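Q: Sequence plus predicted model, see below.
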Amino acid sequence: MNLADNVAIRLAVACVAFAIALNTAPVKADSGFPFGMLMTMEAQPQPGSKRIPNIEIGDNGEAVLELWCKAAKGQFSVAGNTVIFVAGAMEDRGCPQPKAQADDDLLSALGEVTAWKRQGDLVSFIGSKTLRFRINTN
């Protein structure tokens, strides 16, 4: 075997090893809008409760929100990093006034959102205030 054949074989082995490494490397987190996912708001529970708001966004932008006390539906429309949220029907569950007000404020803030960004499992909705949600990965 001559030197050129030896180099060619080593190069071929290196290429195969590189290709295998690419196929087994961990997949980088998706950076797209979280359609089809459930997210939990980064917030502390209200006094006397363990509940934290979450949003489940369907494949077409339809949303189901479990708020501090109430439940709501809505629709996300996304174009690039621009987002619009339109609130739909809200289910009033006889909430105490502070929780009901917190729910109303959260829905209002979502309605004022104009942009979004995603960094791994963290999604930020940006408007009059920034709302941060973590994608549930379990």
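A: Everything's here; your move. Numbering: from 1, shown residues only.
Q: Please count neighbours and contacts with C-alpha atoms only from this point.
A: Fine.
Q: can you give me the helices in this protein?
A: When assigned using DSSP state H, the helices of the chain occupy the ranges 3-24, 97-111.
Q: Tell me which of these sits most buried.
A: The densest packing among the helices of the chain, expressed as mean neighbour count by mean count of other Cα atoms under 10 Å, is seen in helix 97-111 with a mean of 17.
Q: contact partners of that one?
A: Where contact means Cα atoms under 8 Å, 6 or more residues apart in numbering, the residues beyond helix 97-111 that reach it are 46, 67-70, 84-87, 125, 127-129, 131.
Q: Identify those among those residues that sit within strands.
A: 84, 85, 86, 87, 125, 131 (DSSP state E).
Q: alright, now check it against this:
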Amino acid sequence: MTAMTTLLRATLAGAAFLIAVPVHAADEFPFGMEMTLDAQRQPGSKRIPNLEIGDAGEARVELWCKGGKGQFSVAGNTVVFVAGAMENRSCSDAQATMDDQLLADLGAAANWQRRGDVVTFVGPKSLRFRLNTN
């Protein structure tokens, strides 16, 4: 009987741990997380664009060259992104064009979906981001 009691205690302790640890559901918007665009580096840039989204939807945006802030508003699977002022950082014309296009595509996204560690913003052009889980 002691083996059964030990097993039961271990199971209950594991269940209590799972209840106590906050876990974001796989279908929740990733507030409080950072994600990286599923893209290759562009010529002349060592960066890959990423978003760091705060708990209230405030966002730090790092593009191929530019960087700045923005705001996400989410209701169900609907999303609105509004970019704030971006720092130019001595971008080439090509880099500035790519950054501006990415901001426009993100701003045009009307919906979002999440599958595991992949968040997709759906609009005229879908943008896939991978959550930074390390």
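A: Sure, I can see it. What you see is a predicted model, and the numbers here were worked out from it, not measured in a lab.
Q: Would you pull the TM-score for this pair?
A: The TM-score (TM-score structural alignment, normalised by the length of the second structure) is 0.83; 128 aligned residues with a Cα RMSD of 2.4 Å.
Q: Which one, of the helices of the first structure, ends up nearest to residue 42 of the first structure?
A: Counting by Cα to Cα, residue 42 of the first structure lies closest to helix 97-111 out of the helices of the first structure; the figure is 12.4 Å.
Q: Return the residues in contact with residue 33 of the second structure.
A: 52, 53, 54, 131, 132.
Q: what about the residue opposite it in the first structure once aligned, distance to residue 58 of the first structure?
A: Structural alignment (TM-score structural alignment) places residue 33 of the second structure against residue 37 in the first structure. Here residue 37 of the first structure is placed at a distance of 7 Å from residue 58 of the first structure (Cα to Cα, to the nearest Å).
Q: Need the overlap of contacts for these two.
A: Looking at what touches both residue 37 of the first structure and residue 58 (by Cα under 8 Å, 6+ apart), there is no common residue.
Q: picking that back up, among the contacts of residue 33 of the second structure, name the buried ones.
A: Burial of the contacts of residue 33 of the second structure was assessed by neighbour count (16 or more other Cα atoms under 10 Å); the buried members are 52, 53, 54, 131.
Q: rewinding a little: now, among the contacts of residue 33 of the second structure, which is nearest to residue 71 of the second structure?
A: The closest of the contacts of residue 33 of the second structure to residue 71 of the second structure turns out to be residue 53 (Cα to Cα; 8.3 Å).
Q: The closest one -> the first structure?
A: Using TM-score structural alignment, the partner of residue 53 of the second structure in the first structure is residue 57.
Q: and the gap between the residue nearest to its match when sequence neighbours are not counted and residue 22 of the first structure?
A: Spatially, and ignoring its direct neighbours in sequence, residue 57 of the first structure is nearest to residue 63 (4.5 Å; Cα to Cα, 6 or more residues apart in numbering). Between residue 63 of the first structure and residue 22 of the first structure the distance, using Cα to Cα, works out to 36 Å.
Q: Residue 7 of the first structure now?
A: Shown here: residue 7 of the first structure relative to residue 22 of the first structure, a distance of 22 Å by Cα to Cα.
Q: Kindly report the same for residue 96 of the first structure.
A: With the distance defined as Cα to Cα, residue 96 of the first structure ends up 54 Å from residue 22 of the first structure.
Q: For the aligned residue in the second structure for residue 130 of the first structure, which non-adjacent residue is closest in space?
A: Residue pairing (TM-score structural alignment): residue 130 of the first structure is matched to residue 126 of the second structure. By the measure of Cα to Cα, 6+ apart, the closest residue to residue 126 of the second structure outside its immediate chain neighbours is residue 120, 6.5 Å from it.
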